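Asker: Next input, structure requested:
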Amino acid sequence: MAEQSRTGFPLAPQALPTAGNRSATGFPGMAARPQGTGETSRAAEEDTPRLPPANASGSPLWRPPSASGRKSSGDTWWERLRFEMSDALTSGALSERLVRASTAVEAPITTGRRIVVVGVSGGVGTTTVAALSAKLFGSIRQEPVMAIDATDESGRLLHYAGADKDALLSAAAVKLRSQPVRTLPDVVGSAAACGNQVFALGRPEVPAATNHPIGATEWTDLSAIFSRFVAVTVVDAGASPRSGQTTALLETAHAVIVVAPDTEFGTSRAAAVRAALSASHAGIPVVTVLTSINSPIGRAEDTAGLPFDRHLAAGGPIRLSHLGARTRIAATEIAGSALSAANGR
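Answerer: Down below sits the predicted model:
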C-alpha cells in the first residue's frame, strides 16, 4: 500500500535527491518546490519572475512586470514599524496568531474539501478573498489546490490568482466529464498554474457566448472529481447568493464564506444571506468576512475581518510576500476558519 501522508492523501514515490534538486513529496504530480523551508522557500517561488507563456499573445491575463521593478508592499514603512513594535510589546502575540492560523490551514483532511465564497453584492472583495484563500492553502499545505471562478458571467479570479494562461471552466468541464480521469495531470491539464501547487479554472473577463452557467448535475460531477485529486477546492460564486448557479454550487459545499463590506449595509446584508443559507442549506457552516476600505476592522465573535491592504487594492495578481503583516495574519485566519468549518470543527 502506498505510504500515506498525515492528511490522508497518498505520498508521491520518493526519488533520490540529486545535486541542486530535491524531489517533492505530497500529492502525485506535485511540481518540485524550491530548496529551503518556510516563508523563505515560498517567497522564492512566488517572486521568481515568470516568462510570458507561449499563448501570451493577445491574452488579457498576461501583464509584463513593472518597469520600476520595485516591490509594492501592502504596508507602508510606518505600518510595518508599528506592527513590529506592537508584536514586541505583546510578547509576540501577533506572530502567535499567525502560527495558530497556519496550523488550522494545515489541519488533516480525509477527502478534498470544497469551500464556496459568495459576496453580498458586487465589488465587496469576493474574488479577492477566494483567490487569496486559495493561494494561502497552496502556500501552507503540501497538496494541490484548485481555485474556480464559477460566477454567473465573467470574473477576475484567474488574474488575481496569477494564472499563466487562459483556462476556461466550461471547456475543462466538458473534457473532465467526457474522458477518463485517473491522475492529477488529467485534472489540472486544462487548468492554469498559479504557483505553489495552485491551479485555476475561470470565466472569460469578457463574457463569451460559448461560456454557459454551470448546472447542478454538472457541478456535482466536477466537484467529485476535484475532491479525489486536490486537497481544497475554493469556488468564487460571485455576488448572486440566491441565483440558481450559486444554489448548484452550494449543494456540494463543505463550508461557505460570505463576504461583505465593513459597513452598516454590509453587516445587515451578510446577516440576511446567512439567514437565507441557514434556511435552505442548514447543514453548511458559514464564515462571514468583513472587508475594510481604509481603517482597522472591528470584529464580532463569529466574524472575520480583512483589513485594507495596498497590494490587494492595486488589483493585480496577488503575491503573498507583498501582503501587509496584519493582512497576512487576517487572511490566514480566514482560510483556517473556513477549513475548520469544512472539517466540521
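Asker: Every contact and neighbour count from this point should use C-alpha atoms.
Answerer: Will do.
Asker: Cross-check the contact I'm expecting between Pro307 and Pro296.
Answerer: Yes: under the criterion of Cα atoms under 8 Å, Pro307 makes contact with Pro296 at 5.8 Å.
Asker: Those two: who's more crowded?
Answerer: Per other Cα atoms under 10 Å, whichever of Pro307 and Pro296 has more neighbours is Pro307, with 22 against 14.
Asker: What sits closest to the more buried one if chain neighbours are left out?
Answerer: Closest residue to Pro307 apart from its sequence neighbours, by Cα to Cα, 6 or more residues apart in numbering: Ser292 at 5.0 Å.
Asker: could you pull out the strands for the stretch 101-250 of the chain?
Answerer: 113-119, 145-149, 192-193, 198-201, 232-238 (DSSP state E, counting those that start in this stretch).
Asker: how about those strands, which one is nearest Ala313?
Answerer: Ranking the strands of the stretch 101-250 of the chain by distance to Ala313, with Cα to Cα as the measure, places strand 113-119 first at 17.1 Å.
Asker: Give me the residues contacting the closest one.
Answerer: With Cα atoms under 8 Å, 6 or more residues apart in numbering as the test, strand 113-119 has contacts from 125-127, 129-130, 223, 227, 231-241, 249-250, 252-260, 338-339, 342-343.
Asker: quick one: buried residues of that strand?
Answerer: Buried residues in strand 113-119, defined by neighbour count with 16 or more other Cα atoms under 10 Å: Arg113, Arg114, Ile115, Val116, Val117, Val118, Gly119.
Asker: Tell me the one among those residues nearest to Leu277.
Answerer: Nearest to Leu277 among the buried residues of strand 113-119: Val118, at 11.1 Å, using Cα to Cα.
Asker: how near is the closest one to Phe137?
Answerer: Per Cα to Cα, to the nearest Å, Val118 is found 18 Å from Phe137.
Asker: now swap in Glu251 and tell me
Answerer: Glu251 sits 22 Å away from Phe137, going by Cα to Cα.
Asker: list the buried ones in stretch 276-296?
Answerer: Neighbour-count burial for stretch 276-296, counted by 16+ other Cα under 10 Å, picks out Leu277, Ile284, Pro285, Val286, Val287, Thr288, Val289, Leu290, Thr291, Ser292, Ile293.
Asker: go on, stretch 208-217?
Answerer: Asn211, Pro213, Ile214, Ala216.
Asker: Could you measure from the closest residue to the second one other than its chain neighbours over to Ile334?
Answerer: The reference is to Pro213. Excluding the flanking residues, the one nearest Pro213 by Cα to Cα, 6+ apart is Asp152, at 5.9 Å. Separation of Asp152 from Ile334 (Cα to Cα): 24 Å.
Asker: Proceed likewise with the subsequent sequence, for comparison:
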Amino acid sequence: MPNGDNWQGDVLRDLRGASGPPAAGPGGPSAPVPPAPPTAEASGAERIPAPASTPQQAPVLRRKPAPPRPRRPSAPDSRAVVDSMLSGTARRPQRGEPVAVRATRAVRRIVSSSAAREVAELTWTAGTLQQPVTTGRQIAVTSIRGGAGKTTVAALLGTAYAHYRQDPVLLVEADPALGSLPLRLGAETLRWTTADLADIVEPQMSLLDVTGYLVQLPENAWLLPGSQGQIGAMLDTSAYERVMVALRRYFGVTVVDCETLPAEVARVALSASQARVLAAPATLDGVTSTYAVLQWMQGLPRHMIDGTVVVLSSTVARPGIDVEAAAEKLRSTGAGVHVLPYDRHLAAGGVLRTELLARPTRLAATRLAAEVFQLSQKRR
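Answerer: Modelled structure (predicted):
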C-alpha cells in the first residue's frame, strides 16, 4: 500500500489552491483529509475573492440575504351586518305557508299515492347531492336586475349543499356594492372580504388557516363577504380570479352570489364556473329580459347554455303570468328552468331559516341544488 492517499491530497490541493502536498503523520500515512467546504455554486452563496496577500487562504462564503416576505394587510375591524338601530325593526319571522295549508297538504299526502313518489325523488336528490368531486365545483348565481331573488337562490343552494355534503362548502359574495348574502345567511359580524383575501391566500396554507379569515356558518359551510356594507365598494376581476383559483382546492362546492349582468365580474364568474344559475322574477318583464339573455347565450359555446338553469321566483301568491307556460318558453332555448313557489318566509326577507320554509319550497330548492350540481359534474 503506498504511503499516503495522494489522490485525496491532489483533490484537496485543487479545492484550496495549495501548492504542496498535505502534511503526513510521523512515520505513517497521511492524516485523514477533512471534507472539502461547499462551493459557492452548490450552496447558493455569493463567492468573495480572497485578498491578494493570502493566495492560499480559503475563499470566504457569504450567503445572500433572503428576499423579504410580503407584508400581509392588517386585520380590519369587525363590523355588524345589521345596525343596532335597525335590528329591532324586524318582526318575528313567519312560516312559509299558513297552518291550514300545511294541515291540508299533510292529509293529502297520507291518503294519496304521491308519498311514494316523493320518497323516491328525495332519495335521488340526496344521492346526487352527495356525489364525490375530484376538484371543487364552482356555481355562479346572477340575474338581469336587482330584486330578482339571486341572493335568496344562492343562500338556498349553499344551505342545501352544506346539509347534504360532507366536504366543506363555501359561499362567496361577489356583489360588494349591493350584496345582502351575509344578512340572508344570518352572519352577525364581518371582517375580511373577497378583495382582502386575494392578497392573503398562499398555496401552503391549510384549510384551517383559510377558514380563519371566513365567517363560519351552520353545518359545514363558510362565507366570504364581498364588503363590509360600504356604498361604492368595488371588486375587480383580477382579485376575484385570484381568490377563486386559490380557494377551489379547499372546498367541494362554492356558490358565488354575483353582481347583476352585464357587470364584468359577473361575466367572468359565469365563464369560469362549472354551472350557472340565472334568477328571474315570475313577472312579464322578468321573463322577457331573461329570454333575451338566453338568446344571447345561444351564440356562445354550447356548454354555456347547457350548463345554465333559470329559477323563476314567485314574489306574490298569485303571479301575473302563467308561470308554467313561461317556463316552457324559456326551456326552448336549451336552458333548464325551475320554479320556486311563493313562500311567505322568503318574501319577508331577513335571515333565511330553512325550518320555516314551506314544504314545496324545500323540495324545489333541494331539487334545484341537485340538478345544478349534476350539471357542474359534467364539465371538468
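Asker: returning to that earlier point: taking the buried residues of stretch 208-217 of structure 1, tell me the two that lie furthest apart.
Answerer: Longest distance between any two of the buried residues of stretch 208-217 of structure 1 is 15.9 Å, between Asn211 and Ala216; criterion Cα to Cα.
Asker: Taking the centroid of structure 1, which residue is nearest it?
Answerer: Centroid check for structure 1 by Cα atoms, centre = their mean gives Ala134 as the closest residue, at 1.5 Å.
Asker: Enumerate every residue touching the residue opposite it in structure 2 once aligned.
Answerer: Residue pairing (TM-score structural alignment): Ala134 of structure 1 is matched to Gly158 of structure 2. Going by Cα under 8 Å, 6+ apart, Gly158 of structure 2 touches Val169, Leu170, Leu171, Ala221, Thr254, Val255.
Asker: Columns neighbour count and distance to Leu207 of structure 2 on top of those residues, output as JSON lines?
Answerer: Compiled in JSON lines, the contacts of Gly158 of structure 2 are given as follows (neighbours: other Cα atoms under 10 Å; distance: Cα to Cα, whole Å):
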{"residue": "Val169", "neighbour count": "26", "distance to Leu207 of structure 2": "12"}
{"residue": "Leu170", "neighbour count": "29", "distance to Leu207 of structure 2": "12"}
{"residue": "Leu171", "neighbour count": "30", "distance to Leu207 of structure 2": "15"}
{"residue": "Ala221", "neighbour count": "24", "distance to Leu207 of structure 2": "12"}
{"residue": "Thr254", "neighbour count": "27", "distance to Leu207 of structure 2": "14"}
{"residue": "Val255", "neighbour count": "27", "distance to Leu207 of structure 2": "18"}
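Asker: and the residues you listed, which two are the farthest apart?
Answerer: Farthest pair in the contacts of Gly158 of structure 2 (Cα to Cα) is Ala221 and Val255. Separation: 10.6 Å.
Asker: Show me whatever sits in contact with both of these two.
Answerer: Common neighbours of Ala221 of structure 2 and Val255, using Cα under 8 Å, 6+ apart, are Gly158, Leu170, Leu171.
Asker: Just give me the closest of the residues you listed to Val11 of structure 2.
Answerer: In terms of Cα to Cα, no member of those lies closer to Val11 of structure 2 than Leu170, at 61.2 Å.
Asker: Need the counterpart of the closest one in structure 1.
Answerer: Applying TM-score structural alignment, one finds that Leu170 of structure 2 aligns to Met146 in structure 1.
Asker: Verify the contact between its match and Phe199 for me.
Answerer: Yes: using Cα under 8 Å, Met146 of structure 1 is in contact with Phe199, at 4.9 Å.
Asker: Show me the common contact partners of these two, please.
Answerer: When contacts are counted by Cα under 8 Å, 6+ apart, Met146 of structure 1 and Phe199 have no shared neighbour.
Asker: Check the burial of the closest residue to Glu218 of structure 1 other than its chain neighbours by counting its neighbours.
Answerer: Spatial nearest neighbour of Glu218 of structure 1, chain neighbours left out: Ala173 (7.7 Å); criterion: Cα to Cα, 6+ apart. Ala173 of structure 1 is flanked by 17 other residues according to other Cα under 10 Å.
Asker: likewise Ala195 of structure 2?
Answerer: Residues near Ala195 of structure 2, counting by other Cα under 10 Å: 24.
Asker: what do you get for Ile225 of structure 1?
Answerer: 18.
Asker: mind checking what it lines up with in structure 2?
Answerer: Alignment note (TM-score structural alignment): Ile225 of structure 1 maps to Ala246 of structure 2.
Asker: Same question for Gly123 of structure 1.
Answerer: Under the alignment (TM-score structural alignment), Gly123 of structure 1 maps onto Gly147 of structure 2.
Asker: What sits closest to that match if chain neighbours are left out?
Answerer: Residue nearest to Gly147 of structure 2 in three dimensions, not counting chain neighbours: Pro281, with 7.8 Å by Cα to Cα, 6+ apart.
Asker: What's the separation between the residue nearest to Pro307 of structure 1 and Asp309 of structure 1?
Answerer: Taken as Cα to Cα, the spacing of Ser292 of structure 1 relative to Asp309 of structure 1 amounts to 9 Å.
Asker: now do Ala231 of structure 1
Answerer: 28 Å.
Asker: The two - which one has more neighbours?
Answerer: A direct count of neighbours by other Cα under 10 Å for Ala231 of structure 1 and Asp309 places Ala231 higher, at 26 against 23.
Asker: Identify the residues contacting the more buried one.
Answerer: Counting by Cα under 8 Å, 6+ apart, Ala231 of structure 1 touches Ile109, Thr111, Gly112, Arg113, Glu143, Pro144, Val145.
Asker: need the residues you listed in CSV with distance to Arg319 of structure 1, can you?
Answerer: Listed next are these as CSV, based on distance: Cα to Cα, whole Å:
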residue, distance to Arg319 of structure 1
Ile109, 26
Thr111, 28
Gly112, 25
Arg113, 24
Glu143, 19
Pro144, 18
Val145, 16
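Asker: Among those residues, which one lies nearest to Ala270 of structure 1?
Answerer: Arg113 (23.2 Å).
Asker: Would you mind measuring from the corresponding residue of structure 2 for that closest one to Val99 of structure 2?
Answerer: Aligning on TM-score structural alignment places Arg113 of structure 1 opposite Arg137 in structure 2. Going from Arg137 of structure 2 to Val99 of structure 2 by Cα to Cα gives 38 Å.
Asker: Over to Val107 of structure 2?
Answerer: The gap separating Val107 of structure 2 from Val99 of structure 2 is 13 Å, by Cα to Cα.
Asker: Likewise for Val323 of structure 2?
Answerer: Remark: distance between Val323 of structure 2 and Val99 of structure 2 (Cα to Cα) = 25 Å.
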